[in-house]
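Peer 1: With the input below, show me the fold.
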Amino acid sequence: MEDPAFFCVFPGKQITILPYLCRMLTISQRGNAMPPSPIRKLVPFAEAAKKKGTKVYHLNIGQPDIETPPQILDAVRHADFKVLEYSHSAGNESYRRKLVDYYKKVGIEVDHNQIIITTGGSEAIIFGFMACLDPGDEVIIPEPFYANYNGFAVEAEVVVKPITSSIETGFALPAISEFEKMITPRTKAIVICNPNNPTGYLYSQEEMDTLKQIVIKHNLFLFSDEAYREFAYDGKQISAMQLEGAEQNVILMDTISKRYSACGGRIGAFVTKNKQVLDAAMKFAQARLSPPSFAQILGEAAVDLPENYFDATRAEYLRRRDVLVKRLNAMDGVFCPNPGGAFYAMAKLPIDDSDKFCQWLLESFNHNNATVMLAPATGFYGTKGLGLNEVRLAYVLNVDDLNGAMDCLEAALKVYPGRTK
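Peer 2: Got it, this is the predicted structure:
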């Protein structure tokens, strides 16, 4: 059946207009629902401040200043290709076999056929969501959580159900009874990041056992983002892959980005012992053809770094953490729990609105011709209204610059018009 025409009458003329000529080009509901990055949305204000000659201390994003190991960059420089071909959709077998050795060193037993190399950890998360979840399914995530989980959920058309952890407890895992309250017939998975971004919280063995109990009892997937595995300061990182009895429930999502200060490499890994899940994820891997070849060379060379490579890096982050937390807790009205891992801290500030405060720092404040860029915590919560008086800080600058940033923050809090106490 053809679309009915309608008529517009002009003086002396009658013009037929077909409906398709009047349709507007619109973006999808998914495109409208896709959230902007709470971490990057303040970039234009930072750029404007720099144009005015203001030094900006960047504590807003997890881009390490630690030098990328020259050995792994050399491996890329010296790569001898006649043709830059596609790799296997699961990634180069030589790299996957080397990852088996890497995982064995950290207490994880896997086979190379249980690993899919991904374009960054982000693609590993997307593969997990797309392979395991249907539109309308629910995933429980302890909040505050990595903001991009929201975006990945929108892409997969799944529903994030946040379960709130508190800054007063250092963001410890909520009680098992709180998880039980959240579970519905549509609940399909729990997502964790360990050590955590944005809080730096390091889950204990007891907490990991609690998660194992929940996912086995309710037949849920456990997606475990372990991007910061090597950076655990107050205890040992417990991988979800080490939870005996939950092997079929666990999907590990990994990346070289923070581990080797290689964020631009865009190489990650999707790891699971669940063959059905792996086979489904492999279809998505085939649809995007292959992970990047040069970056796989980078990743493979990284596995060959000496075992003591992380000692100096871990010690440097620990030193920075201690300086940051001490400075924050010495400020009037500020509270910052000690993060056990990663290189992030969450702080509670005496402010009315973290979004306004972080923008004000860049637009209207400077201290000795410098200011500091922070990430408003509102973007890390799924529950509306939470995080208004919290910010995330990434201690990815050297100690001198960290102290400079803290000088700026301390001075700013004394004059901020929206200070609450």
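
Peer 1: alpha carbons only for contacts and neighbour counts from here, please
Peer 2: OK.

Peer 1: Tell me which stretches of the protein form strands.
Peer 2: 6-10, 13-17, 55-58, 115-118, 138-143, 159-164, 187-193, 221-225, 250-255, 268-272, 344-348, 370-373, 375-376, 390-394 (DSSP state E).

Peer 1: got the angle for the helix ranked longest in the chain vs strand 390-394?
Peer 2: Longest helix in the chain by number of residues (criterion: DSSP state H): helix 309-329. Interaxial angle, helix 309-329 versus strand 390-394 (axes from the mean of the first three to the mean of the last three C-alpha atoms, to 10 degrees): 150 degrees.

Peer 1: and helix 309-329, what other elements does it pack with?
Peer 2: Where contact means 3 or more C-alpha pairs under 8 Å, 6 or more residues apart in numbering; DSSP states H and E, helix 309-329 is packed against helix 399-415.

Peer 1: structure for this one too, so we can compare:
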Amino acid sequence: MSKPVLSAHFESRTPSDVRLAQMKYAERKVKPEAVINVGIGNVSLPTNPAMMDRMFHLDAPGSPFNKGVVRYTATGGFDETKDAFINILKSQGFDTSKLQVLVTDGGSTAMELLIVGVCGPAGSSEKPLMMIDPAYTNYISFAERLGRKTVTVKRKMSVDGKFDLPELSTIEAVIKESKPAALLVIPYDNPTGQLYDMTTMKALAELCVKYNLWMVSDEAYRELFYVDNPELVSIWGITDKEVPGIEGRRIGIETASKVWNACGLRIGAIVTDSPEFANRCQAEYTANLCANAIGQYIFGALAHQSKEELNNWCRDLRNYYGDTIKRVSARFKELEPRLIISSPDASIYSVIDVRDVVKPGFDSIDFTLFCAGEGVVDMDGVSTTLLCAPMKGFYDIPAGEANPGSTQFRISYVESPEGMMKVPELFVELLRQYEANR
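Peer 2: I've put the predicted structure just below:
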């Protein structure tokens, strides 16, 4: 008897690189005593106190859930939740008078809506999404799921750990050739930790205006930067005054996950100054009905926080991550000077490149599976392994071309500072074990 057939898309799917190690480790029959998982940006810090108070008191007077009823919200979200996103932007000095917000189930759903909303027809090569490689792997995965094309310009990681953007003339040449619908930037970059400056952002905005593109900025890590920065880098800091014609083509991706330490809340948003995009986006999202109501209510607490409260929270978080990232990066270089470590400038990630350490033929996915499936290190008498993310899936590389991610890994600063300081020794020792047997 014949069996039902999966779609070609399902047949081709493999786990996302950020979940690969975790899934392999779950299958491991004999597990070590401890595992440090830095493969996914699953923040382990407590969430904002105002949000926490609502989380612990869903039955409080004034709560929409105090009688145990959980109803749909409007498709666009609670007004209070939308106001929370606006309040955060206002507290950072941006003009929000023309902005509209659609609350989504996490930033991931916002990404998917973005691709549907600007790219060409499914299955065609028309109006692709233009990205800067390496790019957050979910954009690549969602584009494949939706049958939309992507096109990239490539960054290269130099030996000093810097990812340098291509020349503007190179980016412009790709725009002319591929005719994208939108340019995606991640100013506080995932996965590289690179921090864009406003001069670069404005130059990219000028290209968007010149070639009639949407400019999309994923601002999940907007408040997390660790260098002296005279101005907060954001798409909302670019107006018609700086780049005539940019207003009305700006789209931002927001999330509660990272700066607000609420990954599992699954609350995000699309923010835009295009009324037409906002209206059509909401119409598309009616099929989803709405984002989760309890998460919206919890995040909505930030609508009532003062500018000082919001900015103090962000400052403390910068201090926390900045110190840890710099210490961990230095420890990697102490243990293995030939490693290339990305510059610790922004977000909550580092990229580790082992290209000058390993033998030819090394594959980052194979090493990741080794660590998750059998690798172990004695750490002060405790058998321990490490889960990290191979970078191959962060590059949109045509078949047959060399993938820089074959020797690169992303680590997420989601463990305690004490736990993160164990990562360099674990990584280096596991790498030595792997190479000795390859």
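
Peer 1: still on that earlier bit, could you dump the strands of the first structure to TSV with distance to residue 130 of the first structure?
Peer 2: Below are the strands of the first structure laid out as TSV (distance: least, C-alpha to C-alpha, whole Å):
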stretch	distance to residue 130 of the first structure
strand 6-10	44
strand 13-17	43
strand 55-58	34
strand 115-118	14
strand 138-143	12
strand 159-164	13
strand 187-193	12
strand 221-225	12
strand 250-255	13
strand 268-272	12
strand 344-348	29
strand 370-373	34
strand 375-376	29
strand 390-394	29
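
Peer 1: Can you say which of these is nearest to residue 236 of the first structure?
Peer 2: Nearest of those to residue 236 of the first structure, taken as C-alpha to C-alpha: strand 187-193 at 14.5 Å.

Peer 1: tell me the angle of that closest one relative to strand 221-225?
Peer 2: 20 degrees.

Peer 1: counterpart of strand 187-193 of the first structure in the second structure, which residues?
Peer 2: Using TM-score structural alignment, strand 187-193 of the first structure lines up with residues 180-186 of the second structure.

Peer 1: Contacts for that stretch, please.
Peer 2: Stretch 180-186 of the second structure is contacted by residues 118-120, 126-132, 151, 208, 213-219 when judged by C-alpha atoms under 8 Å, 6 or more residues apart in numbering.

Peer 1: Same check on stretch 65-83 of the first structure?
Peer 2: Contacts for stretch 65-83 of the first structure (C-alpha under 8 Å, 6+ apart): 260-262, 294-295, 297-299, 301-302, 305, 313, 396-398.

Peer 1: State the distance from the residue positioned nearest the centre of the second structure to residue 382 of the second structure.
Peer 2: Compute the mean C-alpha point of the second structure, and by C-alpha atoms, centre = their mean the closest residue is residue 190, 4.8 Å away. To residue 382 of the second structure, residue 190 of the second structure is 32 Å away according to C-alpha to C-alpha, to the nearest Å.

Peer 1: and what of residue 388 of the second structure?
Peer 2: Counting by C-alpha to C-alpha - residue 388 of the second structure and residue 382 of the second structure are separated by 19 Å.

Peer 1: Which of the two has more residues huddled nearby?
Peer 2: residue 388 (29 against 13; other C-alpha atoms under 10 Å).

Peer 1: The first structure: which residue goes with that one?
Peer 2: Looks like residue 388 of the second structure aligns to residue 374 there (TM-score structural alignment).

Peer 1: what about residue 338 of the second structure, distance to residue 170 of the second structure?
Peer 2: When residue 338 of the second structure is compared with residue 170 of the second structure (using C-alpha to C-alpha), they lie 31 Å apart.

Peer 1: So for these two, which sits in the more crowded spot?
Peer 2: Neighbours were counted for residue 338 of the second structure and for residue 170 using other C-alpha under 10 Å; residue 338 has more, 16 against 13.

Peer 1: Give me the spatial nearest neighbour of the aligned residue in the first structure for the more buried one, chain neighbours excluded.
Peer 2: Aligned against the first structure by TM-score structural alignment, residue 338 of the second structure finds its counterpart in residue 333. In space, and not counting its chain neighbours, residue 333 of the first structure is closest to residue 350: 5.6 Å by C-alpha to C-alpha, 6 or more residues apart in numbering.

Peer 1: Would you mind confirming that that neighbour is in contact with residue 415?
Peer 2: No: judged on C-alpha atoms under 8 Å, residue 350 of the first structure makes no contact with residue 415 at a distance of 11.5 Å.

Peer 1: which one of those two has more residues nearby?
Peer 2: When residue 350 of the first structure and residue 415 are compared for neighbours, residue 350 comes out ahead with 19 against 10, by other C-alpha under 10 Å.

Peer 1: give me every residue that touches that one.
Peer 2: Counted by C-alpha under 8 Å, 6+ apart, residue 350 of the first structure has contacts 333-334, 389, 413, 419-421.

Peer 1: Check the alignment and tell me where residue 318 of the first structure lands in the second structure.
Peer 2: Aligned partner of residue 318 of the first structure by TM-score structural alignment: residue 322.

Peer 1: Can you verify my assumption that its match contacts residue 226?
Peer 2: Yes: using C-alpha under 8 Å, residue 322 of the second structure makes contact with residue 226 at a distance of 5.4 Å.
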